[in-house]
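1. Need a 3D model of the sequence below.
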Amino acid sequence: MAFVDIPDGSSGAVPGSEAGARLVWYASYGSNTDPERLACYLRGGRPVGAVRGQPGCRDPRPPARCAAVELDGAVYFATESAVWSGGRAFYDPDAGGRVLAKAYLVSVEQFSDIAAQEMHRTPGGACLDLTEVLARGRSVLGQGRYETLVCAGRLDGLPVLTFTAPWGLRDVTSFNPPSAAYVRCLAAGLVSAGVWDVPAVAAYLAACPGAAGHWSAAALTDLLDQAGPQGS
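-> Alright, predicted model coming up:
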């Protein structure tokens, strides 16, 4: 797993450090690559282009650090998003290839609340039990679309965690291309890392199953150009 630290102008304070909170890296490969989108999961709110908002975390503070990461595996688009319409992004760590993502340093409490919102559960409850995912690399909490936890590696000695579907890329019989609003948010988030330029991100997403054959690299480049520097 390759990574590059992203200067974000934060104070460097560790979320929840005064309470001795455990820390993890939350790796986003979907729309939460966009820091404004992630802020809706932390503080609450509805991101531009989405039809539904999020309640937010009990601890709304921003991540202590952010890093651009490349994970082993593949991203693909399938099912139908009620928030964006079009296909959702899923991660298969066992598929060949590389995944462009952004990792955010957060407390276990914050990661649990972000995951709860993705799992359509109410945030603010008990923190996730990470014992199995840290020991085995995967933990299936349910059969929902984002109810499988994955440990993609370690960064600075801390686990890099994300969530995905319980099935894999080879199990998908019907892909679904992402909507313009969704793929624009995802692409703009990756470009904002400052590590990958627009052509690299456009080529990467255009090759992902579900987007391939529907979104060309040229069309994605045009979409980002229309979005402007903030991708909104």
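2. only C-alpha atoms for contact and neighbour calcs from this point on.
-> Fine.
3. Mind jotting down where the helices sit in this structure?
-> Counting by DSSP state H, the chain has helices at residues 35-43, 108-118, 131-136, 180-191, 198-206, 217-227.
4. now for those helices, which one comes closest to residue 150?
-> helix 131-136 (6.2 Å; Cα to Cα).
5. list the buried ones in that closest one?
-> 133, 134 (16 or more other Cα atoms under 10 Å).
6. would you list the helices of the chain in CSV and tack on distance to residue 152?
-> Below are the helices of the chain laid out as CSV (distance: least, Cα to Cα, whole Å):
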stretch, distance to residue 152
helix 35-43, 20
helix 108-118, 15
helix 131-136, 10
helix 180-191, 18
helix 198-206, 19
helix 217-227, 27
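7. Residue 49 is in contact with residue 182, isn't it?
-> Yes: at 7.4 Å, residue 49 counts as touching residue 182 under the criterion of Cα atoms under 8 Å.
8. Now do the contacts for the spatially most central residue of the chain.
-> The centroid of the chain falls nearest to residue 28 when counting by Cα atoms, centre = their mean (2.1 Å). Shown in contact with residue 28 (Cα atoms under 8 Å, 6 or more residues apart in numbering): 101, 102, 103, 162.
9. distance of it from residue 216?
-> 23 Å (Cα to Cα, to the nearest Å).
10. same thing with residue 93?
-> For residue 93 relative to residue 216 (Cα to Cα), the value is 24 Å.
11. How about the contacts made by residue 4?
-> 67, 68, 69, 195.
12. can you redo those residues as a markdown table with distance to residue 2?
-> Output for these, formatted as a markdown table (distance: Cα to Cα, whole Å):
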| residue | distance to residue 2 |
| --- | --- |
| 67 | 10 |
| 68 | 8 |
| 69 | 6 |
| 195 | 12 |
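13. Take those residues and write them to TSV, including neighbour count and distance to residue 128.
-> What follows is these, written out as TSV (neighbours: other Cα atoms under 10 Å; distance: Cα to Cα, whole Å):
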residue	neighbour count	distance to residue 128
67	22	23
68	24	25
69	24	23
195	16	31
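14. just curious, which of those residues is nearest to residue 150?
-> residue 69 (14.9 Å).
15. I figured that closest one hits residue 104, correct?
-> No: using Cα under 8 Å, residue 69 is not in contact with residue 104, being 10.1 Å away.
16. shared neighbours of these two, anything?
-> By Cα under 8 Å, 6+ apart, no residue touches both residue 69 and residue 104.
17. roughly how far apart are residue 119 and residue 211?
-> Here residue 119 is placed at a distance of 23 Å from residue 211 (Cα to Cα).
18. ok, the two, which is more surrounded?
-> residue 211 (24 against 19; other Cα atoms under 10 Å).
19. another one to check against the first:
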Amino acid sequence: MKRVWYVAYGSNLALGRFRCYLAGGRPVGGARVYAGCRDRSDPARMERALVPGGLMFAGASTVWGGGSALFDPATAGQVAARAYLLTPDQVGDVAAQEMRREPGGRFARDVASVLPDVEESHTMGPGRYETVVRLGERGGAPMFTVTHDSAGDLDPVAPTAPYLRWIATGLAEAHGWAIHRVVEYLHAAPGVRLGWTPGALRSALDAFQDSALDRGAGGAG
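-> Model prediction:
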């Protein structure tokens, strides 16, 4: 298994934010500096993806405050995602950093080693991003994401503006969505309406009026 698709559905939809996991650094608005992967290379390819399931926000993010984006495979619907073609070791290092663990450490190595055997899902632990879910394959390479093993059972929690702005940026980059579609999509996710009306959400994203979000940049980035 030389390359696999890592499927992002939260703030990692935005390449600039995801590069903090790959090459290290602190994303704008975030409270954490990331170590980066052992292999700091950019993805070999990037493609937009729509995967069956649901998006929700729950827990308490120590990077952004508020709820974290989670993927619920048991929910009917579609999640707008972005697939990055990485090495298994890079996926392990990304997953480790999601859980504040060391790139190249035991958890990272365990994630990389288990990927060939995951047919549907595999839970590594009780944390928010300790369950690996297989989402089929594309171009002969398997597709994986990480989430909580029972995301649908968690209480929804409203996300913060900086976090939503990164997700919105990624939706524009990957899917070419304009701001009205981004607002509609995000507001439908459990947790968001606990803290945001559609109008307030639109106002929070207005900082991107001159960016890809308002232009609806096409392509997969």
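20. Would you pull the TM-score for this pair?
-> Once superposed, chain against chain, the TM-score is 0.88 (TM-score structural alignment, normalised by the length of the second structure); 207 aligned residues with a Cα RMSD of 1.6 Å.
21. shared neighbours, residue 49 and residue 182 of the first structure?
-> residue 84.
22. more neighbours, these two?
-> Neighbours per residue, other Cα under 10 Å: of residue 49 of the first structure and residue 182, the larger number sits with residue 182, 24 against 16.
23. Skipping adjacent residues, who's closest to the more buried one in space?
-> residue 84 (6.0 Å; Cα to Cα, 6 or more residues apart in numbering).
24. Just give me the neighbour total for the residue mapped onto the one you found from the second structure.
-> The alignment partner of residue 84 of the first structure in the second structure, by TM-score structural alignment, is residue 64. Residues near residue 64 of the second structure, counting by other Cα under 10 Å, number 18.
25. now the strand ranked longest in the first structure: which residue numbers in the second structure?
-> As assigned by DSSP state E, the longest strand anywhere in the first structure is strand 98-107. Alignment of strand 98-107 of the first structure against the second structure: residues 78-87, by TM-score structural alignment.
26. Quick one: distance of the matching stretch to the chain centre.
-> 8 Å (Cα atoms, centre = their mean, to the nearest Å).
27. Could you check it and say which residues are buried?
-> Within stretch 78-87 of the second structure, the residues scored as buried using 16+ other Cα under 10 Å are 79, 80, 81, 82, 83, 84, 85, 86, 87.
28. what does stretch 198-213 of the second structure give?
-> 198, 201, 202, 204, 205, 208, 212, 213.
29. Could you do stretch 37-52 of the second structure as well?
-> Neighbour-count burial for stretch 37-52 of the second structure flags 37, 43, 46, 47, 48, 49, 51, 52 (criterion: 16+ other Cα under 10 Å).
30. Can you check which part of the first structure it sits on?
-> Under TM-score structural alignment, the match for stretch 37-52 of the second structure is residues 57-72.
31. Also stretch 156-168 of the second structure?
-> Counting by TM-score structural alignment, stretch 156-168 of the second structure corresponds to residues 175-187.
32. what's the spacing between the matching stretch and its chain's center?
-> Computed by Cα atoms, centre = their mean, the chain-centroid distance of stretch 175-187 of the first structure equals 13 Å.
33. what sits up against that stretch?
-> Against stretch 175-187 of the first structure from outside (Cα under 8 Å, 6+ apart): 29-34, 37, 49-50, 76-80, 84-89, 201-202, 205, 209-212, 214-215, 220, 223-224, 227, 231-232.
34. Give me the buried entries from these.
-> 29-34, 37, 49-50, 76-80, 84-89, 201-202, 205, 209-212, 215, 220, 223-224, 231-232.
35. Would you map the strands across the first structure?
-> 2-6, 23-28, 66-72, 74-78, 88-92, 98-107, 138-140, 148-155, 158-164.
36. Quote the end-to-end distance of stretch 144-158 of the second structure.
-> Span of stretch 144-158 of the second structure from end to end, Cα to Cα: 26 Å.
37. oh, I was asking about stretch 86-95 of the first structure
-> First-to-last residue span, stretch 86-95 of the first structure, Cα to Cα: 23 Å.
38. now swap in stretch 9-20 of the second structure and tell me
-> 16 Å.
39. what's the answer for stretch 34-51 of the second structure, then?
-> End-to-end for stretch 34-51 of the second structure, by Cα to Cα: 27 Å.
40. What of stretch 207-219 of the first structure?
-> End-to-end distance of stretch 207-219 of the first structure: 13 Å, with Cα to Cα as the criterion.
41. Check the offset of it from the chain's centre.
-> 19 Å.
42. who touches the alignment partner in the first structure of residue 18 of the second structure in this structure?
-> The pairwise alignment with the first structure assigns residue 18 of the second structure to residue 38, based on TM-score structural alignment. Under the criterion of Cα under 8 Å, 6+ apart, the contact list for residue 38 of the first structure reads 31, 32.
43. Equivalent analysis for the one 5 residues further on, please.
-> Going by Cα under 8 Å, 6+ apart, residue 43 of the first structure touches 55, 56, 57, 59, 60, 61.
44. would you turn those into CSV with distance to residue 176 of the first structure?
-> Below are the contacts of residue 43 of the first structure laid out as CSV (distance: Cα to Cα, whole Å):
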residue, distance to residue 176 of the first structure
55, 27
56, 28
57, 30
59, 34
60, 33
61, 34
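45. of all these, which comes closest to residue 21 of the first structure?
-> residue 59 (11.6 Å).
46. Now for the closest residue to the closest one other than its chain neighbours, how many residues are close by?
-> Nearest in space to residue 59 of the first structure, with sequence neighbours left out and distances taken as Cα to Cα, 6+ apart, is residue 110 at 6.4 Å. Residue 110 of the first structure is flanked by 30 other residues according to other Cα under 10 Å.
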